[in-house]
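Asks: what's the 3D shape of this:
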Amino acid sequence: MTFVKTTLTALSLAAVSTVAFAGNPMVGGSEMFADKNIVENAANSADHTTLVAAVKAAGLVETLQSEGPFTIFAPTNSAFEALPEGTVDTLLKPENKETLTQVLTCHAVGKEVMAAALQGMIEDDGGEHPVPTLGGCTLQATYADGKMMLLDENGNMATVTIADVKQSNGVIHVIDTVMLPKS
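Replies: Below you'll find the model as predicted:
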């Protein structure tokens, strides 16, 4: 009888822990937990080490650990690597904190927007929907051939490669290009 109780308890705990990330995709080789905040989950993604370093350099850790809600379009390391040589190193310098903050906040929206909701807004707007960001940038969202795409004010196009990574304080959508403020 004790064995049965122990087994049932273990199964119950496994089911509860599965609910914590049920439906959340893996990102950067790691599980993403819906009960952790944006910074906690991003720090576990091998694909977002540059983003996490940038968030720390900009002093945005506390903000992105707050209640939110936020939608973060999270560029991967390879997205940062695609920038002109030296750009990331320059942005990470203390004297460029204001510029770095603007770049990062051009990837953030001050509410939770799941992919299906954004797709609905795109359809309602005839194929393109403006997405105002906390950094003052407006991204243009489109959806075609099963892909969500974002266009920044400089003509850079990002594709959402992983959508709807639920967080305790919002949602992350992984993107393959860094969005930049209007130059």
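Asks: Going by C-alpha atoms from here, please, whenever you check contacts or count neighbours.
Replies: Will do.
Asks: Could you report the neighbour count for Glu81?
Replies: Neighbourhood size, Glu81 [other C-alpha atoms under 10 Å]: 15.
Asks: Once you drop chain neighbours, what's closest to it?
Replies: If the residues on either side of it in the chain are set aside, Glu81 comes closest to Val88, at 7.9 Å by C-alpha to C-alpha, 6 or more residues apart in numbering.
Asks: quick check, the one you found in a strand?
Replies: No: using DSSP: H, G, I helix; E, B strand; the rest coil, the assignment for Val88 is helix, not a strand.
Asks: What separation do you get for it and Glu98?
Replies: 14 Å (C-alpha to C-alpha, to the nearest Å).
Asks: that older thread, how close does the residue nearest to Glu81 get to Asp124?
Replies: Relative to Asp124, and taking C-alpha to C-alpha, Val88 is found at 37 Å.
Asks: same question, Leu180
Replies: Separation of Leu180 from Asp124 (C-alpha to C-alpha): 26 Å.
Asks: Please tell me how far the residue nearest to Glu81 sits from Glu40.
Replies: In this view, Val88 and Glu40 are 22 Å apart by C-alpha to C-alpha.
Asks: likewise Thr50?
Replies: Thr50 is 14 Å from Glu40, by C-alpha to C-alpha.
Asks: Ok, Met148 next?
Replies: With distances taken as C-alpha to C-alpha, Met148 is found 25 Å from Glu40.
Asks: Gly68 now?
Replies: 14 Å.
Asks: mind listing the strands in this structure by residue range?
Replies: With DSSP state E, the ranges of strands along the chain come out as 70-75, 108-109, 129-132, 138-144, 147-151, 157-167, 170-175.
Asks: in the protein, which spans are helices?
Replies: 2-21, 38-43, 49-58, 61-65, 77-81, 87-91, 97-105, 115-124 (DSSP state H).
Asks: Let me know which of these is the nearest to Val27.
Replies: For Val27, the closest of the helices of the chain is helix 38-43, at 8.5 Å, according to C-alpha to C-alpha.
Asks: contacts for that closest one?
Replies: The contact list for helix 38-43 (C-alpha atoms under 8 Å, 6 or more residues apart in numbering) reads 32-33, 48-49, 52, 61, 64-65, 167-172.
Asks: These into JSON lines, with extra columns for distance to His129 and neighbour count?
Replies: As requested, the contacts of helix 38-43 are exported to JSON lines (distance: C-alpha to C-alpha, whole Å; neighbours: other C-alpha atoms under 10 Å):
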{"residue": "Met32", "distance to His129": "28", "neighbour count": "26"}
{"residue": "Phe33", "distance to His129": "29", "neighbour count": "24"}
{"residue": "His48", "distance to His129": "27", "neighbour count": "23"}
{"residue": "Thr49", "distance to His129": "30", "neighbour count": "16"}
{"residue": "Val52", "distance to His129": "28", "neighbour count": "21"}
{"residue": "Val61", "distance to His129": "29", "neighbour count": "17"}
{"residue": "Leu64", "distance to His129": "25", "neighbour count": "20"}
{"residue": "Gln65", "distance to His129": "28", "neighbour count": "15"}
{"residue": "Gln167", "distance to His129": "24", "neighbour count": "25"}
{"residue": "Ser168", "distance to His129": "26", "neighbour count": "19"}
{"residue": "Asn169", "distance to His129": "23", "neighbour count": "22"}
{"residue": "Gly170", "distance to His129": "20", "neighbour count": "25"}
{"residue": "Val171", "distance to His129": "19", "neighbour count": "26"}
{"residue": "Ile172", "distance to His129": "18", "neighbour count": "25"}
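Asks: Also this sequence, please, to line up against the first:
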Amino acid sequence: MKKTQLFALSISLLFSTLLLSCNGTNEENSKNEAQREARSPDLRMENKVNPASHYSRANTDEAPLTSANVGGNEMFPSQNVVANITSSPKLTTFTSAIKKADLTTSLNGTGPYTVFAPSDKAFEAIGENTFEDLMKPENKQQLAELLNNHVVSGMIQYADLKDGSVLRTVGGKQLQVSTSGNKVMVNGAEVENIEGESSNGTVHIVNKVLTANNS
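Replies: From the prediction side, this is the model:
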């Protein structure tokens, strides 16, 4: 055999040996990697947040109670009673009424105030014509007097609404608290929601427009 042919055969054998060696190394590395993954979870997965599990944790009793849920919206303690009333989709009529009667300035004060805010359904019950009349400029004083029936000076929490207790409104009228089973009523109006704490008071949603008694 010629020297040239022997040299070519040697080179071919050398490359074949190197190729087998590399393949063996790659196979060994793959096996080692598979074994490492089997022994320990992918660390990248530990940093991923599962939105569903995060949401469920945020809504458990372990979550910090930083706000009360009233009328479907959060009422933040950092906001005053006017801001919290305005944020509720169940209190749009009451919001319009206090603005029309120019009571927002008073309720923006230091307080504290306890507001028994009638829901939109409560205003529907008095009739559209009656409410429209109250919203007329010439009936502004009458509207203000009606709305004052829903405001009491001081911070009165839900737990403070005891059967037989009497509350005095900012208009000098009286509200009678009564209980029936788990229900709490103020002048016959049921308190529908646990209070929404505010920076200058608290808000209770009631299911009727209040008429107060003379003191």
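Asks: Between Val88 and Asp124 of the first structure, tell me which one has more neighbours.
Replies: Higher neighbour count among Val88 of the first structure and Asp124: Val88, with 16 against 11, using other C-alpha under 10 Å.
Asks: any idea how far Lys56 of the first structure is from the aligned residue in the first structure for Met135 of the second structure?
Replies: Using TM-score structural alignment as the criterion, Met135 of the second structure maps onto Leu92 of the first structure. In this structure, Leu92 of the first structure and Lys56 of the first structure are 9 Å apart, going by C-alpha to C-alpha.
Asks: higher neighbour count, the two?
Replies: The residue with more neighbours, out of Leu92 of the first structure and Lys56, is Leu92; 19 against 14, by other C-alpha under 10 Å.
Asks: In the second structure, where's the longest helix?
Replies: The second structure, longest helix under DSSP H: helix 3-39.
Asks: Specify, as a residue range, where it falls in the first structure.
Replies: Going by TM-score structural alignment: helix 3-39 of the second structure matches no residues.
Asks: Touching, Arg118 of the second structure and Val206? I think so.
Replies: No Arg there; residue 118 of the second structure is Pro. Yes: if you go by C-alpha atoms under 8 Å, Pro118 of the second structure and Val206 touch, sitting 4.8 Å apart.
Asks: Please list all residues in contact with the counterpart of Ser199 of the second structure in the first structure.
Replies: Alignment note: Ser199 of the second structure maps to Ser168 in the first structure; criterion TM-score structural alignment. The contact partners of Ser168 of the first structure, by C-alpha under 8 Å, 6+ apart, come to 34-38, 67.
Asks: Closest one of these to Leu104 of the first structure?
Replies: Using C-alpha to C-alpha, Ile38 is the member of those that lies nearest Leu104 of the first structure, at 13.5 Å.
Asks: Just give the number of residues close to the residue opposite the closest one in the second structure once aligned.
Replies: If you follow Ile38 of the first structure across to the second structure using TM-score structural alignment, you land on Val81. With neighbours defined by other C-alpha under 10 Å, the count for Val81 of the second structure comes to 29.
Asks: can you check Leu8 of the first structure too?
Replies: 12.
Asks: cool, Lys183 of the second structure as well?
Replies: Going by other C-alpha under 10 Å, the residues that sit close to Lys183 of the second structure add up to 11.
Asks: out of everything not next to it in sequence, what's closest to it?
Replies: Lys183 of the second structure sits nearest to Glu190 (C-alpha to C-alpha, 6+ apart), 6.8 Å away.
Asks: Counterpart of that neighbour over in the first structure?
Replies: Match for Glu190 of the second structure (TM-score structural alignment): Thr159.
Asks: Ok, Glu124 of the second structure next?
Replies: So Glu124 of the second structure corresponds to Glu81, using TM-score structural alignment.
Asks: Could you report the distance from that match to Asp89 of the first structure?
Replies: 11 Å.
Asks: now do Ala82 of the first structure
Replies: Distance, Ala82 of the first structure to Asp89 of the first structure, by C-alpha to C-alpha: 13 Å.
Asks: Same question for Asp164 of the first structure.
Replies: From Asp164 of the first structure to Asp89 of the first structure the distance is 30 Å (C-alpha to C-alpha).
Asks: Neighbour count: those two, which is higher?
Replies: Asp164 (20 against 9).
Asks: Show the contacting residues for the more buried one.
Replies: So Asp164 of the first structure contacts 24, 114-115, 171-173 (C-alpha under 8 Å, 6+ apart).
Asks: who touches Gly170 of the first structure in this structure?
Replies: Neighbouring residues of Gly170 of the first structure by C-alpha under 8 Å, 6+ apart: 37-38, 68-72, 111-112.
Asks: Likewise for Val203 of the second structure?
Replies: For Val203 of the second structure, the contact set (C-alpha under 8 Å, 6+ apart) comprises 81, 85, 114-117, 195-197.
Asks: Would you quantify the distance from it to Cys22 of the second structure?
Replies: Counting by C-alpha to C-alpha, the gap from Val203 of the second structure to Cys22 of the second structure is 76 Å.
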